[in-house]
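Participant: here is my input; please provide its structure:
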Amino acid sequence: MSTTATIVLIVVVLLVLAAIVVGVQAARRRRLRQTFGPEYDRVVADTGNRTEAEKELLERTKRHAQLELKPLSPESRARYSAAWEEVQIRFVDDPQEAVTTADELVTRLIAERGYPTGDYDERLADLSVEHAATLEHYRSAHDISTRSRDGQAETEDLRQALVHYRALFADLLGENPVAHTTTPTADTPTEHSR
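Facilitator: Next up, the predicted model:
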């Protein structure tokens, strides 16, 4: 084989390898975007580097794969649905307490499903793999709940927090938490009030 033919062959092989690498990276990026939805863009913005963000998301996926997640029994679903109805009823008389209880209820549900509940940021990272679509609701609810503890949230803010908590709660529960319960009062947050 001549030197020119060898060089051409090497260049062609390198181009093919480069195309394969670019294709694999594009496929991985599509998969991550599909899995994480808006969380993908949020992590890219937070890190300021797409490669670092993708490493972080891949680490989340690996960590998530090691969790021993459990589906809820029908009894647990019914118990959580009833507890959620109580939270909504309590909202009418004590919105701040209802939001605090909603936060505790969501945390218990997260734990029962098998997610660690220690550090808030790690909890978000673990939930982002399967519940990315409702993660922003959880962030918003948590933020309002924190402001509420500091006395900086109005009743409308608290109503919004409950609506946000309900989105993640329903996602974790796998169903509408009040689908089989009585109709909420006019003052109680409902799906229509989102």
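Participant: all contacts plus neighbour counts: C-alpha atoms, from now on.
Facilitator: Will do.
Participant: tell me the buried residues in stretch 104-115?
Facilitator: For stretch 104-115, the neighbour count (16 or more other C-alpha atoms under 10 Å) marks 105-107, 109-113, 115 as buried.
Participant: now those as JSON lines including distance to residue 149?
Facilitator: Formatted as JSON lines, the buried residues of stretch 104-115 follow (distance: C-alpha to C-alpha, whole Å):
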{"residue": "105", "distance to residue 149": "17"}
{"residue": "106", "distance to residue 149": "17"}
{"residue": "107", "distance to residue 149": "17"}
{"residue": "109", "distance to residue 149": "22"}
{"residue": "110", "distance to residue 149": "22"}
{"residue": "111", "distance to residue 149": "23"}
{"residue": "112", "distance to residue 149": "25"}
{"residue": "113", "distance to residue 149": "27"}
{"residue": "115", "distance to residue 149": "25"}
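Participant: run this one through as well so I can compare:
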Amino acid sequence: MPLGEALLVIAAGLILLTAAAIWRSFRRQHTEQLRRRYGEEYARVLAAAASRSRGEPAASMRNSHPSAVRIRPVVPTEAASIQREWAEITNHFSHHPEEALRRADQLIGRIMTMRGFSTGDSRQRYEDLTVDHGVAAQLYRAAHDVVLRLERGAASQDDMRRAMQHYERVVDELLRADVRAAPSVPAPKGDRSQRGFSPRQAAARS
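Facilitator: Presented below is the predicted three-dimensional model:
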């Protein structure tokens, strides 16, 4: 082989090796970003997809999905109404935990619709939450699972208390990042404040 052709072959090989190294580095960084962002959800999507090459695009699509709609902040007046309703729900939990839990689940759906998330079922809500609210998504799924078990008569009092605590954190997460100066909300008579709510304490006082 002439020297010139040999040099071209070597150069082409070096270019391919360099491109492959850059691609591997990009994939590692992309994988790490997805793992940090989605946590347990990343592992679940990968397991469901049976391979990283199919699972990572699925996780990335979740990142792009909510941007297709306009997610907006909750304005102070809306936040005040939500906080007032949440206080009423927590008070109701003492004597009617099943109904309070269902109302809490419905409230999460209304908040998400209010903010512009897609109006889907609980699975869609969960997937939307995974994009920017990974922890809240896990809590929502666990709490909603209790609601489903409640309909089958398979949820204990402890299950319902934990679910209410999860829902409280989801409400806080959906409000906290956007509302800078929400007005204070007059608490209903006998109210245990939203942030200090403990379903276990509520049940103990009933």
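Participant: rewinding a little: filter the buried residues of stretch 104-115 of structure 1 down to the ones in helices?
Facilitator: If you go by DSSP state H, the buried residues of stretch 104-115 of structure 1 have 105-107, 109-113 in helices.
Participant: off-centre distance for the longest helix seen in structure 2?
Facilitator: In structure 2, with assignment by DSSP H, the single longest helix is helix 3-38. Helix 3-38 of structure 2 has its C-alpha centroid displaced from the chain centroid by 34 Å (C-alpha atoms, centre = their mean, to the nearest Å).
Participant: and the helix or strand that that helix is followed by, what does it pack onto?
Facilitator: As assigned by DSSP states H and E, the chain's next helix or strand after helix 3-38 of structure 2 is helix 40-49. Contact here means 3 or more C-alpha pairs under 8 Å, 6 or more residues apart in numbering; DSSP states H and E; on that basis helix 40-49 of structure 2 packs against helix 3-38, helix 52-64.
Participant: and the ones you listed: which comes nearest residue 184 of structure 2?
Facilitator: helix 3-38 (32.9 Å; C-alpha to C-alpha).
Participant: tell me what angle that closest one forms with helix 52-64.
Facilitator: Taking axes from the mean of the first three to the mean of the last three C-alpha atoms, to 10 degrees, one finds helix 3-38 of structure 2 and helix 52-64 inclined to each other by 50 degrees.
Participant: tell me what angle helix 3-38 of structure 2 forms with helix 40-49.
Facilitator: Using the same axes, to 10 degrees, one finds that helix 3-38 of structure 2 and helix 40-49 are set 120 degrees apart in direction.
Participant: buried residues in helix 3-38 of structure 2?
Facilitator: Buried residues in helix 3-38 of structure 2, counted by 16+ other C-alpha under 10 Å: 34-35, 37-38.
Participant: next one: the spatially most central residue of structure 2 relative to residue 123 of structure 2, how far apart?
Facilitator: The centre of structure 2 sits closest to residue 137, judged by C-alpha atoms, centre = their mean, with a distance of 2.5 Å. Residue 137 of structure 2 sits 10 Å away from residue 123 of structure 2 when distances are taken as C-alpha to C-alpha, to the nearest Å.
Participant: how far away is residue 88 of structure 1 from residue 110 of structure 1?
Facilitator: The spacing between residue 88 of structure 1 and residue 110 of structure 1, counted by C-alpha to C-alpha, is 19 Å.
Participant: same check on residue 19 of structure 1?
Facilitator: Residue 19 of structure 1 is 42 Å from residue 110 of structure 1, by C-alpha to C-alpha.
Participant: same deal with residue 52 of structure 1?
Facilitator: 27 Å.
Participant: for the alignment partner in structure 2 of residue 157 of structure 1, which non-adjacent residue is closest in space?
Facilitator: Matched by TM-score structural alignment, residue 157 of structure 1 corresponds to residue 159 in structure 2. Nearest non-adjacent residue to residue 159 of structure 2, counting by C-alpha to C-alpha, 6 or more residues apart in numbering: residue 146, 6.6 Å away.
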